[in-house]
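**Student:** Structure, please.
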Amino acid sequence: MQWWSNTTSIPDKWWHIPRVQQIWNEKITGSTQCSYIEYVNGKYFAENKAVTLLSPGCGTGHKELAIAKLFPDWKITGLDLSPQRIDTANKDASDQGLKNITFKAGDIYRESFQNERFDIVLFDSSLHHFRGFDTLFTQISTLLKPAGVIVINEYVGPDRFQWTKVQLSTANRLLRDIPLHYRRRWHSRFVKKRIYRPGTLRITLSDPSEACCSSQILPSLHKHFRTKEEINLGGNLMQLILNGIAHNFIGNDSDATIILDNLLKEEEFFLKSNSSDFVFGVYGKNKH
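**Tutor:** Sure thing, here's the model as predicted:
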C-alpha cells in the first residue's frame, strides 16, 4: 500500500474539535454557523448558481461530498493520485445519490480536463502536500475561468513541521498545565507528556509529500495570483498541543471547554508576534 492509499482517520486532531471549527468559521465568515464555502458562494458567486469546482488532492472526498450536498446545482470534480481513495469517494457519492460530483484518479500537473474551466479550484488541507508551485500554479491559472478563484484552507507553516524553538517551548508549557486525564491518547492509557519536533527522515519515510514545501505556499500564491483576502487561522500552538489528544475535547465536558478556551486565548496572544501556520485565502487571476 502506498502512503497516499490510507482511507481511514481517527478524531484526534485539533481540527476535529467542533469549537475549533466554530472559531475558524467566525474568523472567516463572521458567524460560527457559516462555513467558509457558504461564505465564498455568497460573496463571489451569488449570481452564479451553476458553479464549477475542482478539488486537487481530494483524498476520499468527504469535504467535497459535503459541498455537493450543500450546493446541488454545482458541478464538482475531485482529483487524487490514489485509485483506492477515489474508489472510496465514488462509492460514497453513489451511496448518497449525488449526481453533481465526479471523482477521478489523476495528476493535476498532467491533467488537461479537455478544455474544461472552473470557477473555483479548492485546496483544503491538500496544498501542503504539493511541490513545484511555479508549475502547479501556472497549470491552475489555465484551469480557472477569467473570474475564477483559488480557495485555500491550508497549513502554510514550517516545512516538515520543523517547529520554532519558541513554538515548542510555549506549547510544552501549556501542555503541562492540562490535567493528565485530558492528555490521554486515543484508545490508550498513555498520556501525552511532551511535544517534540518531528524527525524529517521519519516524516519523509511515512509520507514524502507531508509539508514538503509548505513555507513556499504563500510566497508562490502571491507571485502568481492576486490576493482577494487572507485570514490567519492560527494552529501554531493548538496543532502541537492537541495532536493525539483532541478527542478529549470533542464532547460537552465543561472543564474541557474551559481548557480549550484558554488555549485559544494563548494562541491569539502568540499570533501577535508570530506568523500563522494555518491560513484561509481567496486568490484571483493576475490581470496582464
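**Student:** Could you use CA atoms for every contact and neighbour count after this?
**Tutor:** Noted.
**Student:** what residues are up against Arg184?
**Tutor:** Phe190, Val191, Lys192, Ile245, Asn248 (Cα atoms under 8 Å, 6 or more residues apart in numbering).
**Student:** Pick out the most distant pair among the residues you listed.
**Tutor:** The span of the contacts of Arg184, defined through Cα to Cα, is set by Phe190 and Asn248 at 13.2 Å.
**Student:** When those two are compared, which one has more neighbours?
**Tutor:** More neighbours surround Asn248 than the other of Phe190 and Asn248, with 20 against 12 (other Cα atoms under 10 Å).
**Student:** Name the surrounding residues that touch the longest helix belonging to the chain.
**Tutor:** Longest helix of the chain, by residue count under DSSP state H: helix 254-271. Here helix 254-271 makes contact (Cα under 8 Å, 6+ apart) with Leu174, Ile178, Tyr182, Gly234, Gly235, Asn236, Leu237, Met238, Asn248, Phe249.
**Student:** could those residues be laid out in CSV, adding distance to Trp4 and secondary structure?
**Tutor:** Shown next, in CSV, are the contacts of helix 254-271 (distance: Cα to Cα, whole Å; DSSP: H, G, I helix; E, B strand; the rest coil):
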residue, distance to Trp4, secondary structure
Leu174, 33, helix
Ile178, 34, coil
Tyr182, 31, helix
Gly234, 26, strand
Gly235, 24, coil
Asn236, 25, coil
Leu237, 27, coil
Met238, 25, helix
Asn248, 27, helix
Phe249, 28, helix
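**Student:** Let's see this one next, to set against the first:
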Amino acid sequence: MESTLDTAQVASHWAKTKSTSNWWTNRLARRMYNFHVCGKLLPDPAAGIRDLIRQTVTTPLRKGISVGCGTGVKEIELIKSGVVDLIEGYDLAPGRIKIAKQKAVDAGVADKAVFHCANAFDIHTNPTFDLVYWDNALHHMPDVKAAVQWSHSVLNDGGVFAMDEYVGPNRFLIEDAELEYVNRVRATVPDRHFLKPNASGESYSKKVTRESLAKTIEKDPSEAVDAGATLPAIREIFPDAVIKPTGGMIFFIALNGLYSSFRTDEDMHLLRVLLMLDHEATLSGTLQTLYGAAVAIKK
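**Tutor:** Now for the predicted structure:
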C-alpha cells in the first residue's frame, strides 16, 4: 500500500508521544465504552473488542498481525486472553518496539508476541493471517480504504478483521452544529471540574474550540488524515461486518481534560449520565459517532 506521509516524520512523532489523561484513563468511561462494543461492562482497555472477537469465533485464531502496535500492551493481551495463538506487531517507532519486546519478555510470551520495527505493508501481501487487528492505528493511515483492502488481502479465508478506532471526521473537524452541542453539554458541568489537577489554580476552558488544521498536522502529520473513510470502506470490503458505533462527541470532546475531577459518588453519577447521553444521542442520529468497533469474517 502506498503512503503519502513522511514515515520518518510520523515515527519521530510517536517516539516522543506520551500518554495524557483522557477518557481511556477513566474506569467508568472504559467500562461503558466496552459495554457498547460487546455488551459487557469490562474495565480493561480494549477488553470490549477482544470479547467481540470471541463472540464471533469460538476457537482461538492461529496467527494474527497488528499494524501500529505501539508498546504492544493490547497485542500481548490478545495472547494472554487466548484470542490468538501468535501475533506479529508492527510499528515505525523503534523506541516503542523496544518497549513492546521487553513487555512480551516480562509477560512470558516473547515467543508468541513478536514485534518488528518495519512497515507491514511492504512485507506482507498474500493471505497469511487468521486475524488482522487494528486498535487506534487505522485512523493514522493516509488511505484507509487501501489499508482495509490490504487487511482483506492478507487474511486467510475465514480469518477475522477486527478494529476499534476513531472513525469520525478527518482531522477531527466536526461540524459547527456538533461543536455547539458539545459546548452546551460542557457548560452543564460544575465549575469545580475545570480546575487543573496540578494545584496551580489554573482551569481548563469552559468552551471547546476547533483546532486549526495546521496545528493538528503540526502535532501529528498522520492524525485522522483519512478517518472519515473508515466505516464506508469496511461496509464495502466486508459487507457482513458487525459494526458497533460507540459515540464520542461527549466522552471524547465535551469532557476532554476533565476526567480526573470525577471522584465522588455524586461526580460519578453525573459522569454516568453524560456518557449515557453520548450513546443515546449517537444511536438516535443527533450526533455522528466519532469512535467505533467492527469485526468481520473474510468469506
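**Student:** just to revisit the earlier point, now, which of the contacts of helix 254-271 of the first structure sits nearest Phe280 of the first structure?
**Tutor:** Checking these against Phe280 of the first structure by Cα to Cα gives Gly234 as the nearest, at 10.1 Å.
**Student:** what's the burial count for that closest one?
**Tutor:** Gly234 of the first structure, neighbours per other Cα under 10 Å, totals 22.
**Student:** Leu131 of the second structure too?
**Tutor:** Using other Cα under 10 Å: Leu131 of the second structure sits among 30 other residues.
**Student:** Would you mind finding the match for it in the first structure?
**Tutor:** Taking TM-score structural alignment, the alignment pairs Leu131 of the second structure with Ile120 from the first structure.
**Student:** Just give the closest residue to its match, not the sequence neighbours.
**Tutor:** Counting by Cα to Cα, 6 or more residues apart in numbering, Ile120 of the first structure lies nearest to Leu53, which is 4.7 Å off, once chain neighbours are set aside.
**Student:** Same check on Gly292 of the second structure?
**Tutor:** Pro245 (4.4 Å).
**Student:** For my notes, confirm the one you found occurs in a strand.
**Tutor:** Yes: with DSSP: H, G, I helix; E, B strand; the rest coil as the criterion, Pro245 of the second structure is assigned to a strand.
**Student:** helix, strand or coil for Arg131 of the first structure?
**Tutor:** Classification of Arg131 of the first structure using three-state DSSP returns coil.
**Student:** Mean per-residue distance, the helix or strand Val160 of the second structure falls within versus the first structure.
**Tutor:** Per DSSP states H and E: Val160 of the second structure is located in strand 155-166. Compared with the first structure after fitting, strand 155-166 of the second structure deviates on average by 0.9 Å (mean Cα distance after the TM-score superposition for the first structure).
**Student:** For that strand, grab the matching residue range in the first structure.
**Tutor:** With TM-score structural alignment as the criterion, strand 155-166 of the second structure aligns to 144-155.
**Student:** The match of Leu131 of the second structure against Ala147, yeah?
**Tutor:** No: with contact defined as Cα atoms under 8 Å, Ile120 of the first structure does not count as touching Ala147 (9.3 Å).
**Student:** shared neighbours of the two, anything?
**Tutor:** Between them, Ile120 of the first structure and Ala147 share no contacting residue, judged by Cα under 8 Å, 6+ apart.
**Student:** Pull the number of nearby residues for the closest residue to Gln9 of the second structure other than its chain neighbours.
**Tutor:** Spatially, and ignoring its direct neighbours in sequence, Gln9 of the second structure is nearest to Pro221 (7.7 Å; Cα to Cα, 6+ apart). Neighbourhood size, Pro221 of the second structure [other Cα under 10 Å]: 20.
**Student:** which position in the first structure aligns with Pro221 of the second structure?
**Tutor:** Match for Pro221 of the second structure (TM-score structural alignment): Pro208.
**Student:** for the match of Leu131 of the second structure, helix, strand, or coil?
**Tutor:** Three-state call for Ile120 of the first structure (three-state DSSP): strand.
**Student:** List the residues that contact it.
**Tutor:** Val51, Thr52, Leu53, Leu54, Leu144, Gly148, Val149, Ile150, Val151.
**Student:** what about 6 Å?
**Tutor:** Ile120 of the first structure sits next to Leu53, Gly148, Val149, Ile150 when contact means Cα atoms under 6 Å, 6 or more residues apart in numbering.
**Student:** Show me what Pro219 of the first structure lines up with in the second structure.
**Tutor:** In the second structure, Pro219 of the first structure lands on Pro232 (TM-score structural alignment).
**Student:** Read off where the helix or strand encompassing Arg85 of the first structure ends up in the second structure.
**Tutor:** Using DSSP H and E, Arg85 of the first structure maps to helix 83-95. Using TM-score structural alignment, helix 83-95 of the first structure lines up with residues 94-106 of the second structure.
**Student:** And the contacts of the one helix or strand Lys43 of the first structure maps to?
**Tutor:** Here Lys43 of the first structure, judged by DSSP H and E, is contained in helix 36-44. For helix 36-44 of the first structure, contacts defined as Cα under 6 Å, 6+ apart pick out Thr29.
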